[in-house]
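Novice: Next one to model:
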Amino acid sequence: MTEVTRVPIQPIAKGSLTKLWLGVILAVLAGAGLAWAAVPAGVEVKALTEGTGPSPGATDVVLINYTGKLADGTVFDEGQAVPLQLDQMIPGFSEGVVKMKKGGKYELTIPSDKGYGAEDKRNPQTGEVVIPGGSDLVFEVELLEFMSAEDYQMRMQMMQQMMQQQQQDGGAPGGAPQGAPQGAPPIPPQ
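Specialist: Alright, predicted model coming up:
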């Protein structure tokens, strides 16, 4: 037969159990808050004017009007009717544009880790810092059109062929010299 030694249990002081549970809850909330703060911020897309129809794909070429700014409003780049292949852009830009619809105007906010990162972005001609390292970026983007990269390449080849044909025909449609309307009499020498 085995003997069991009995030890009397001390009563818990009034309110101690509540304090223990509050401490556990606070520790869990603090841990969750630290974990949430460690998650990098995502790309934000805000519609200024909603577009319609489908959105571009990750490898499409988009035709856009845009203005790129730093978080303080300083403009670092802008362009009108610019074709851009999305899979060759900074990750945050591509991630945001695929959420847009044709004809819409949007504000795209890109955290630095999805933009140019920690290093300064410099102007290649002057060496001047255009985007300081660690900068969040804000773009106003108007999505004019988009197409597959293959369709874009085919259209560019067709345009090059048309331009070559025009040069061979005298530089203008229909073979007329540049600047002179077709069917106009030649200008006499002076």
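Novice: make it CA atoms for all contacts and neighbour counts henceforth
Specialist: Noted.
Novice: now the closest residue to Glu119 other than its chain neighbours, what's its secondary structure?
Specialist: In space, Glu119 comes closest to Gly133 once its chain neighbours are excluded; the distance is 4.2 Å by CA to CA, 6 or more residues apart in numbering. Recorded secondary structure, Gly133: coil (DSSP: H, G, I helix; E, B strand; the rest coil).
Novice: Gly133: neighbouring residues, count only.
Specialist: When neighbours are defined as other CA atoms under 10 Å, Gly133 has 16 of them.
Novice: Here is a second sequence; please produce its structure as well for comparison:
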Amino acid sequence: MSITAVPIAPTKRRYLVWLWIGIAAATLSGVALAWQGTASVVATRGTNEQFLAWNRGQPGVVETASGLQYRVIEPGEGPTPTDTDLTLINYTGTFRNGETFDASRQPTPMSPAQVVPGFGEGLKLMPKGAKFRFWIKPELAYGAEARTDPQTGREAMPANSLLIFDVEMIDFVPEAVVRQMQMQQQLQQQGIPGGPPPGVR
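Specialist: As a prediction, this is how the structure comes out:
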């Protein structure tokens, strides 16, 4: 009689069910991890179109009809600026790899009508006190045109760059008011009074 010829007790059906459930859960977890890894690679290394398609599905991201993507970090309140207003903002601009290419050192005046289309569109969505993040595709920024630093002659912005901006809207006023204030200031600097003497109409 062989020692190895010991009968094996049959496995209970409920144990088999739990075993298959465990295998299925492990498989789904593996697929989910693989998908997350793929999404992460697309976010960092994929084309601009792949990145924007992935980013569109992230929490809080809104895409406009033009293709500008933005997320409200702080909502602010009140009306929003128009093309005829001058905004006062703080901003930081980065590439997809996180490298900063531009940043304000102090509150900076900008007209929505005098910046790249995606940035201007984003500014016109922001009430006072708001903080937004913009993702601007190349077609709404500098397109296929590479930009060089005029001082060094080196490439400052590669062609087809997708730009990411964090922007804080401090204030905005009508551009006509700003021009009037500038004219009064110039007149005062030249010694010309900005208006009629007191008591004269």
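Novice: before we move on, back to that, would you check how far apart the residue nearest to Glu119 of the first structure and Ala38 of the first structure are?
Specialist: The span separating Gly133 of the first structure from Ala38 of the first structure equals 20 Å under the rule CA to CA, to the nearest Å.
Novice: Identify, by residue count, the longest helix of the first structure.
Specialist: In the first structure, with assignment by DSSP state H, the single longest helix is helix 16-38.
Novice: same question, the second structure
Specialist: Of all the elements of type helix in the second structure, the one with the most residues (DSSP H) is helix 13-45.
Novice: Same question for that one: list its buried residues.
Specialist: Within helix 13-45 of the second structure, the residues scored as buried using 16 or more other CA atoms under 10 Å are Ala39, Val42, Ala43.
Novice: equivalent range in the first structure for it?
Specialist: Residues of the first structure matching helix 13-45 of the second structure are absent, with TM-score structural alignment as the criterion.
Novice: on contacts alone, who are the packing partners of that helix?
Specialist: Using 3 or more CA pairs under 8 Å, 6 or more residues apart in numbering; DSSP states H and E as the contact definition, the elements that helix 13-45 of the second structure packs against are helix 48-56.
Novice: relative to helix 13-45, how tilted is the helix it packs on?
Specialist: Angle of helix 48-56 of the second structure versus helix 13-45, following axes from the mean of the first three to the mean of the last three CA atoms, to 10 degrees, is 130 degrees.
Novice: mean offset of whatever helix or strand comes next after the longest helix of the first structure relative to the second structure (after superposition)
Specialist: The first helix or strand that comes after helix 16-38 of the first structure along the chain, using DSSP states H and E, is strand 44-49. On superposition with the second structure, the mean distance recorded for strand 44-49 of the first structure (mean CA distance after the TM-score superposition for the first structure) is 1.2 Å.
Novice: What helices and strands are in contact with strand 44-49 of the first structure?
Specialist: Using 3+ CA pairs under 8 Å, 6+ apart as the contact test, the elements touching strand 44-49 of the first structure are strand 105-110.
Novice: Tell me which residue lies nearest the centroid of the first structure.
Specialist: Most central in the first structure under CA atoms, centre = their mean is Phe93, positioned 1.3 Å from the mean C-alpha point.
Novice: That residue belongs to a helix?
Specialist: Yes. The assignment for Phe93 of the first structure (three-state DSSP) places it in a helix.
Novice: Quick check: the gap between it and Met159 of the first structure.
Specialist: 28 Å.
Novice: Tell me what angle the top strand by length along the second structure forms with strand 131-136.
Specialist: The strand of greatest length in the second structure, counted in residues with DSSP state E as the criterion, is given as strand 163-174. Comparing the axes of strand 163-174 of the second structure and strand 131-136 via the same axes, to 10 degrees yields an angle of 120 degrees.
Novice: what about strand 163-174 of the second structure, how far off from the first structure?
Specialist: Once superposed with the first structure, the aligned residues differ from strand 163-174 of the second structure by a mean of 0.7 Å; criterion: mean CA distance after the TM-score superposition for the first structure.
Novice: Sort out which residues of that strand are buried, please.
Specialist: When burial is assessed from 16+ other CA under 10 Å, strand 163-174 of the second structure yields the following buried residues: Leu163, Ile164, Phe165, Asp166, Val167, Glu168, Met169, Ile170, Asp171, Phe172.
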